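*Asks:* Below is the structure, and that's it, no one-letter string:
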């Protein structure tokens, strides 16, 4: 351990460590996003309606929101490597149980349990990567950990969907479970031992009293709702407005995944000192993009371009994480868990907000307007965070003088 608290390991070991952490985020991306295209198959298996089977998605999101703070509170002083192995073991166990579900009620329960380690693993893994990073490059290292999820949207989800459609959705979840078992072994073997950074649960939770963190969390809750609003109803837009064959939807999903990977790579190179400015610029870009989506839906190639650019906005995830870490003076594990709750809240808010379009008889591509409003809400949260930050800096300067 160096004097500044960074873990000192060789360059080659850092690469393998980040790769091991990214395997976990890959599996989480796979278990979260691959179930969406499997819903009709799950509904058929358990003989439930299309409306009811959506509870499988809601249960997972609820598990994330409950599990992230709960597990972080239960493991505040646990060695970070041990904690990550524990979370990976939970991914292994609960996805395995989901594959064996004998009733719809069991499936909903097991999906809730599957969501429990999601936020805790993400928060811990991203912070693990940040603690390995050289000064000023934590965003880059966190983006490499997050890249597992973006790659899952390109490769993992289409393959899992293919497996589910041609063999069984159960085998797709078995695949996730088996991967998590391998991840457990790899994490334990490869990761360096890293002690928890916190000073105890009470002091870690004290960071939540800092008013500066909440507008930044609000960016995740409201702003990212714009992404999920468009993503959720993209298939409806393509079928009813763009009027393309169903297989084009799979192409669009892959393009979205490629965009998210590119965006994660580009934004991952943002220096820590400018993360706040970049966040505001990306939110403005997203507002324009969402409005453009409305017209782009009439041409499939134009739509593909917008979908790619929309996917790129997911790279903002690690930028917001870095922004929070610069503001918060401690309790980074709690902050990481809180941000995962924010993103999963956005995953619920976006589709609900977008449903207004369908309930009132508008065209599916008009979800772009709802998305733009959500992105604008995120931008307002960004403005509030900037104003608060400047006020605090002025207060510190006046005290110093």
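*Replies:* Received, thanks. Quick caveat, the model's predicted, so the values are computed rather than measured.
*Asks:* hey, let's count contacts and neighbours off CA atoms from now on
*Replies:* Will do.
*Asks:* same for the lengthiest helix in the chain, what does it pack against?
*Replies:* Longest helix in the chain by number of residues (criterion: DSSP state H): helix 367-400. Applying 3 or more CA pairs under 8 Å, 6 or more residues apart in numbering; DSSP states H and E, we find helix 367-400 packed against helix 213-218, helix 224-232, helix 275-296, helix 332-359.
*Asks:* I'd like the secondary structure assignment at residue 192, please.
*Replies:* The three-state assignment at residue 192 reads coil, by DSSP: H, G, I helix; E, B strand; the rest coil.
*Asks:* For the spatially most central residue of the chain, give me its contacts.
*Replies:* Nearest to the mean C-alpha position of the chain, by CA atoms, centre = their mean, lies residue 343 at 6.0 Å. By CA atoms under 8 Å, 6 or more residues apart in numbering, the residues touching residue 343 are 220-221, 224-225.
*Asks:* In addition, the following structure is provided for comparison:
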């Protein structure tokens, strides 16, 4: 029997590659622009094209492949990832580059959607969120290792070499998934209609709104972090990469801790993470003037912000019902929308003359909105439990786990809050 640990490692390797290709473009953008004789803003369309691919690919691919076994889908997405990045490394012009970046972004959401379900299914009862977190560690480690090394490789050898290596990581992930991820039974009743039915549930929309606004607070800060650190904190521009890697360490720790806390008490942990994020973003407005204070707060922001990831991913799967693939993939769309909203609002207050630290205030407000939505979701849980009867069971488990999913008190192992009480 294959070890679940190796299967989770295979998923983490793929997540590492995906995270690297998404964010390393920001580090090599000047070299890409020079190659294609384009301005930096024009070359920035390569970043936008990838984000559009994520938003489009998550629902489209998941809907098209609703009846495809999840291991097969993971292999197909890893293959598409390799193709997209290989083609981009060979792109003859900026126009072709934009197209190939779009292709590279297509498998992003569908992979994480299916991967989160597979990770949860590999875990025992009460360990689903921790399993999802172990996959997401690959994404955070991309910011610690993949992006700095990819940027350095792009500067020393050329950006094409960076994306060739990214494609190679995809090949390694493909082989690891084929070897270590077990074939899991296709869920009963799988199909487009059952996947879309999950979006009729208010709790699903609340969970997606939580990730959009909660993580929007992180990106309001992170999008303008470089000028904050250089112009306000006094760091040399050459130090920014190391500071971003430091933030990545905070993100990695946050994902792992967030997964463990979610397994114990999902909703209370989410409330705490949202509140902590709002506090540290607000605190950054006062600590940014000190190099030590800025570095410490930066780690705290990464920690608090990415604690939310496994919590929301688990929450949305619990609330989606028996076929959560499309909703799980939609979390990645919400993540990218959060990126756009945070960056836009942060830029708006800077342009309005409120200063470079103003995006942190925007981020704190967005986090408080996310906290408010989480509280509303928790209140709905209590109402559903009261209407379910004295035993507290309100339907069938949402996560495909090796052991039965049950329990109370808002943990990730809680039963699904469906509308009809169990008989």
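*Replies:* That came through, no problem. Keep in mind that what you see is a predicted model, and the values were worked out from it rather than measured.
*Asks:* And the TM-score between them?
*Replies:* Aligned and superposed, the two chains score 0.94 in TM-score terms (TM-score structural alignment, normalised by the length of structure 1); 391 aligned residues with a CA RMSD of 1.6 Å.
*Asks:* still on that earlier bit, what's the match for the residue nearest to the centre of structure 1 in structure 2?
*Replies:* In structure 2, the residue paired with residue 343 of structure 1 is residue 335, using TM-score structural alignment.
*Asks:* and if you look at residue 257 of structure 1?
*Replies:* Using TM-score structural alignment, the partner of residue 257 of structure 1 in structure 2 is residue 248.
*Asks:* which residues touch that match?
*Replies:* By CA under 8 Å, 6+ apart, the residues touching residue 248 of structure 2 are 140-141, 143-144, 299, 302.
*Asks:* Which one (most neighbours) among these?
*Replies:* residue 140 (28 neighbours; other CA atoms under 10 Å).
*Asks:* ok, for that one, nearest residue in space, not its chain neighbours?
*Replies:* Once flanking residues are discounted, residue 140 of structure 2 sits nearest to residue 252: 5.3 Å by CA to CA, 6 or more residues apart in numbering.
*Asks:* Next, find the distance separating the one you found from residue 21 of structure 2.
*Replies:* 18 Å (CA to CA, to the nearest Å).
*Asks:* Check residue 163 of structure 2 too.
*Replies:* 7 Å.
*Asks:* Please name the residues that touch the residue nearest to residue 140 of structure 2.
*Replies:* Residues in contact with residue 252 of structure 2 (CA under 8 Å, 6+ apart) are 137, 140-141, 303, 306.
*Asks:* out of the helices and strands packed on helix 367-400 of structure 1, nearest to residue 193 of structure 1?
*Replies:* Residue 193 of structure 1 lies closest to helix 332-359 among these, at 16.4 Å (CA to CA).
*Asks:* Now the closest one on structure 2. Mean distance?
*Replies:* Here helix 332-359 of structure 1, set against structure 2 after superposition, deviates by a mean of 1.0 Å using mean CA distance after the TM-score superposition for structure 1.
*Asks:* Map residue 279 of structure 1 onto structure 2.
*Replies:* Aligning on TM-score structural alignment places residue 279 of structure 1 opposite residue 270 in structure 2.
*Asks:* Residue 61 of structure 1 now?
*Replies:* Using TM-score structural alignment, residue 61 of structure 1 sits opposite residue 51 in structure 2.
*Asks:* Check which element follows the helix or strand hosting that match along the chain.
*Replies:* Here residue 51 of structure 2, judged by DSSP states H and E, is contained in helix 45-64. Sequence order places helix 70-89 as the next helix or strand after helix 45-64 of structure 2, per DSSP H and E.
*Asks:* what does stretch 57-69 of structure 2 rub up against?
*Replies:* Applying CA under 8 Å, 6+ apart, the external contacts of stretch 57-69 of structure 2 come out as 73, 105-110, 113, 183-186, 190-192, 195, 325-326, 329-330, 332-333.
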